[in-house]
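In: coordinates only, sequence not included:
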């Protein structure tokens, strides 16, 4: 099924007028040109043509629409004659499992929830309800029967997480439900570690480093002597987070290349480092400066999720293209923006929880001495700037690097960003907005 056309972005209250999608992409190209000029014109990617010069600000509207439309098509991914071979899961002889045709899905009812007013975002179509239901069924079976992830009294919370809707919204190009399950298991395992080691369900900053280190060996195996290897292997089954990590990573290895698996392990190490920084601040009752908090959030964030978008899509972005500075900046900005989305939607939930939870509005209010409402509004501005920078850098990289896997990966990351916002907005079981409007 061809991917749907992207919906028009939502403008913030400070915008003078709403913008079309084409205008936004053309504007992103112009912002990218400014960034390149500010950095001395250094190329974003080696050995590729320079970024085409976008139309001047006073160019006719038709020219601006054409420039924006070209970038739109690039970010949407290659299509048309001759591009079937770029979608490996649909090629003859592809290794992806073949699924029986899915029954036509009834149109999904519009989901609940209101977006944060003024938050820059892009609406997404309602995710396929057939896939949502099947992912929900499979992940619950995995959690209960394979890894014994949670006791019966946590079932409502597990169901309320709505992970099936989350993953289908974030990965609409996944060729099969099996591909979707790769991301879904990892997402649930990551949340089990966060809840059980760090937060809601018995987590504590005390001793967190040791717990995370041992859990990380379920992702990055221990290579030790014959005498001690069995004790380590046995430890992988000793608690729910380690069981979940071990099993989810085993499934992931079955579909990912060695390079894709190693990149994921690297990003999980980043995530665990962010957990440790936040835990250290909690132990010393330290409220970081705003820039320090944002540095922590670049590590304690959603980055491992969009970084696997190609594995879930059934293709591979080559390692050197993924590791390039321009691509790493795009992925980092995407992770940072989506994590601030979490801060904004979970704000009231965290205020109602025991203890002090650091999130961007709380840190801004305390460190800059402003009212809670003003701090929340400023956090929205931070998110919006990150989003605009993400789109500018993605547009620049797409124009500068005419490689189909790069285009598809950039589009996948952008879709993940939109799907992440959709899930936060619609998950009224977990989140509600503050009374600031």
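Out: Received, thanks. What you are looking at is a predicted structure, and each value in this text was computed from that prediction instead of being measured. Numbers count the residues shown, from 1 in each chain.

In: rest of the way, CA atoms for contacts and neighbours
Out: Fine.

In: which SSE is residue 380 in?
Out: Taking DSSP states H and E as the criterion, residue 380 maps to helix 372-400.

In: what helices or strands is that helix leaning on?
Out: Using 3 or more Cα pairs under 8 Å, 6 or more residues apart in numbering; DSSP states H and E as the contact test, the elements touching helix 372-400 are helix 21-38, helix 61-76, helix 325-345, helix 360-368, helix 404-426.

In: and residue 241, what element?
Out: With DSSP H and E as the test, residue 241 turns up in helix 240-255.

In: ok, back up a step: got the helices and strands packed on helix 372-400 as a markdown table, with distance to residue 184 and mean neighbour count columns?
Out: Putting these into a markdown table (distance: least, Cα to Cα, whole Å; neighbours: other Cα atoms under 10 Å) gives the following:
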| stretch | distance to residue 184 | mean neighbour count |
| --- | --- | --- |
| helix 21-38 | 30 | 20 |
| helix 61-76 | 23 | 19 |
| helix 325-345 | 17 | 22 |
| helix 360-368 | 27 | 20 |
| helix 404-426 | 13 | 24 |
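
In: one more structure, for comparison:
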């Protein structure tokens, strides 16, 4: 797919590698020297030395400058930068949480995207009954996606992410949580819904029944339509990458459901393992498709890039645990989130557990930024650098949306 932005695609890879002095033998990306496995070992192990980048490369790594560009920088950031001259945003950030402010999203784009996504939800896929309209509006998905994808060239590109975001939330609500969801029988429902993303290949006799099933409920209608739009713009490898990440997501849903059925409170490390799958990963991993370019499949699959994406997904999902804490406490039954699990398993007060969960988030954020900076230095290919900046922007936009969505979220009285 053509790249409307400044980042060359695959043909630039060998030249870029040669320009930065990579010399190694083998096949694929390792052959051009973009991978240094020692850089991505567990934190306790020393990293291999990294060649000092040239002034030109340093400019690339710094990313764009100017209003609103903070979230796109790949440099390690020790403290949140001071907000620029912007009107104050709604909502109160969690005290002590490590994050980076972003400017208010472009209101023109927000309005257009909000109008178009609601038309899709109501007219194309009949996503919700009239009594759910206030909840759809309160989700503010247009503002969310504009904040998370500042490099999207058009509203059409933003719609790719927005349809998928809405579809994922409908599946979560209707199959797992608020609107009729249940852990009982969840595996069967998720598997059938997943065939709307990853089509069934079967006999002529049974194909029509499967095709008809894709219109049988709101989650499957949303998945089918959103994926159809996405596949029209994405490359084959980008579409397959997304399907893989959605399978990860569904596996996380099933683990949480299994614990709910057996009334099991996991150990903290077990909970964090589940959250690495039941998390936002499918959203930042499509940042190149939404940006109108492609991170080549072999670069995306590198362990170093996978670590960056996983840490981004983990950090953004703990943000959700923290901001949705009071909302979940007010719901029926026991809802697992990181503060609840820490309090139960480590025997501390709910306040201390919440504050420790903030520390866990901050550790994940620092690890994400360190891993991204190491990868940018080790593999300074333009598409890699742009993708890393896109993931960082998604992380910052995700926090912005949680902080400012006072319709959905309020903070506990722990300070």
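Out: Happy to help now that I have it. Because the structure is predicted, anything quoted here is derived from the model rather than measured.

In: corresponding residues in the second structure for the helix or strand just after the helix holding residue 241 of the first structure?
Out: In the C-terminal direction, the helix or strand that comes right after helix 240-255 of the first structure (DSSP H and E) is helix 258-283. When the second structure is aligned by TM-score structural alignment, the counterpart of helix 258-283 of the first structure is residues 236-261.

In: mean shift of that stretch relative to the first structure?
Out: After superposition onto the first structure, the mean distance of stretch 236-261 of the second structure to its aligned counterpart is 0.2 Å, using mean Cα distance after the TM-score superposition for the first structure.

In: And for stretch 367-376 of the second structure?
Out: Per aligned residue, stretch 367-376 of the second structure averages 0.3 Å (mean Cα distance after the TM-score superposition for the first structure).

In: Pull up the aligned stretch in the first structure for that stretch.
Out: Mapped onto the first structure using TM-score structural alignment, stretch 367-376 of the second structure covers residues 389-398.

In: swap in stretch 146-157 of the second structure?
Out: Going by TM-score structural alignment: stretch 146-157 of the second structure matches residues 168-179.

In: got it, and stretch 211-220 of the second structure?
Out: Against the first structure, the aligned range for stretch 211-220 of the second structure is residues 233-242 (TM-score structural alignment).

In: where's the matching stretch relative to the chain centroid, distance-wise?
Out: 27 Å (Cα atoms, centre = their mean, to the nearest Å).

In: That one spans what distance, first to last residue?
Out: The first and last residues of stretch 233-242 of the first structure sit 11 Å apart, counting by Cα to Cα, to the nearest Å.

In: For the helix or strand harbouring residue 234 of the first structure, give me every contacting residue.
Out: Element membership for residue 234 of the first structure, per DSSP H and E: helix 229-235. Contacts of helix 229-235 of the first structure with the rest of the structure, by Cα atoms under 8 Å, 6 or more residues apart in numbering, involve 222-223.

In: That one vs the second structure - mean distance after superposition?
Out: Mean deviation for helix 229-235 of the first structure: 0.2 Å (mean Cα distance after the TM-score superposition for the first structure).

In: what about stretch 205-223 of the second structure, start to end distance?
Out: 24 Å.

In: Now that stretch: buried residues?
Out: Neighbour counts over stretch 205-223 of the second structure (16 or more other Cα atoms under 10 Å) mark 210, 213-215, 218-223 as buried.

In: do the same with stretch 183-200 of the second structure
Out: The neighbour-count check on stretch 183-200 of the second structure (16+ other Cα under 10 Å) flags 183, 186-187, 190, 192-198 as buried.

In: ditto for stretch 381-394 of the first structure
Out: Residues of stretch 381-394 of the first structure classed as buried by neighbour count (16+ other Cα under 10 Å): 381-384, 386-394.

In: can you count the residues close to residue 105 of the second structure?
Out: Applying other Cα atoms under 10 Å, we find 20 residues neighbouring residue 105 of the second structure.

In: Pretty sure it sits against residue 143.
Out: Yes - contact status for residue 105 of the second structure versus residue 143: in contact at 6.5 Å, counting by Cα atoms under 8 Å.

In: For the residue nearest to residue 57 of the second structure when sequence neighbours are not counted, what is the enclosing helix or strand?
Out: Once its chain neighbours are removed from consideration, residue 57 of the second structure has its nearest residue in residue 380; the separation is 7.6 Å (Cα to Cα, 6 or more residues apart in numbering). For residue 380 of the second structure, there is no helix or strand it lies in under DSSP H and E.

In: just to revisit the earlier point, just how off-centre is the helix holding residue 241 of the first structure within its chain?
Out: Going by Cα atoms, centre = their mean, the spacing between the C-alpha centre of helix 240-255 of the first structure and its chain's C-alpha centre is 19 Å.

In: Ok, stretch 255-262 of the second structure next?
Out: Taking the mean C-alpha point of stretch 255-262 of the second structure and that of its whole chain, the gap between them comes to 23 Å (Cα atoms, centre = their mean).

In: If we go by neighbour counts, what in it is buried?
Out: With burial defined by 16+ other Cα under 10 Å, the residues of stretch 255-262 of the second structure counted as buried are 255-258, 260.

In: now, among those residues, which is nearest to residue 173 of the second structure?
Out: Taking Cα to Cα as the measure, residue 173 of the second structure sits nearest to residue 257 out of these, at 13.2 Å.

In: quick one: that closest one and residue 186 of the second structure, what's the gap?
Out: According to Cα to Cα, residue 257 of the second structure and residue 186 of the second structure sit 8 Å apart.

In: Now do the shared contacts for the two.
Out: Common neighbours of residue 257 of the second structure and residue 186, counting by Cα under 8 Å, 6+ apart, are residue 176.

In: Can you give me the end-to-end span of stretch 265-285 of the second structure?
Out: From the first residue to the last, stretch 265-285 of the second structure extends over 30 Å; the measure is Cα to Cα.

In: List the neighbours of that stretch that are in contact with it.
Out: Where contact means Cα under 8 Å, 6+ apart, the residues beyond stretch 265-285 of the second structure that reach it are 161, 165, 242, 245-246, 248-253, 255-256, 259, 309-310, 312-314, 316-317, 336, 338, 341-342, 344-345, 390-391, 394-395.
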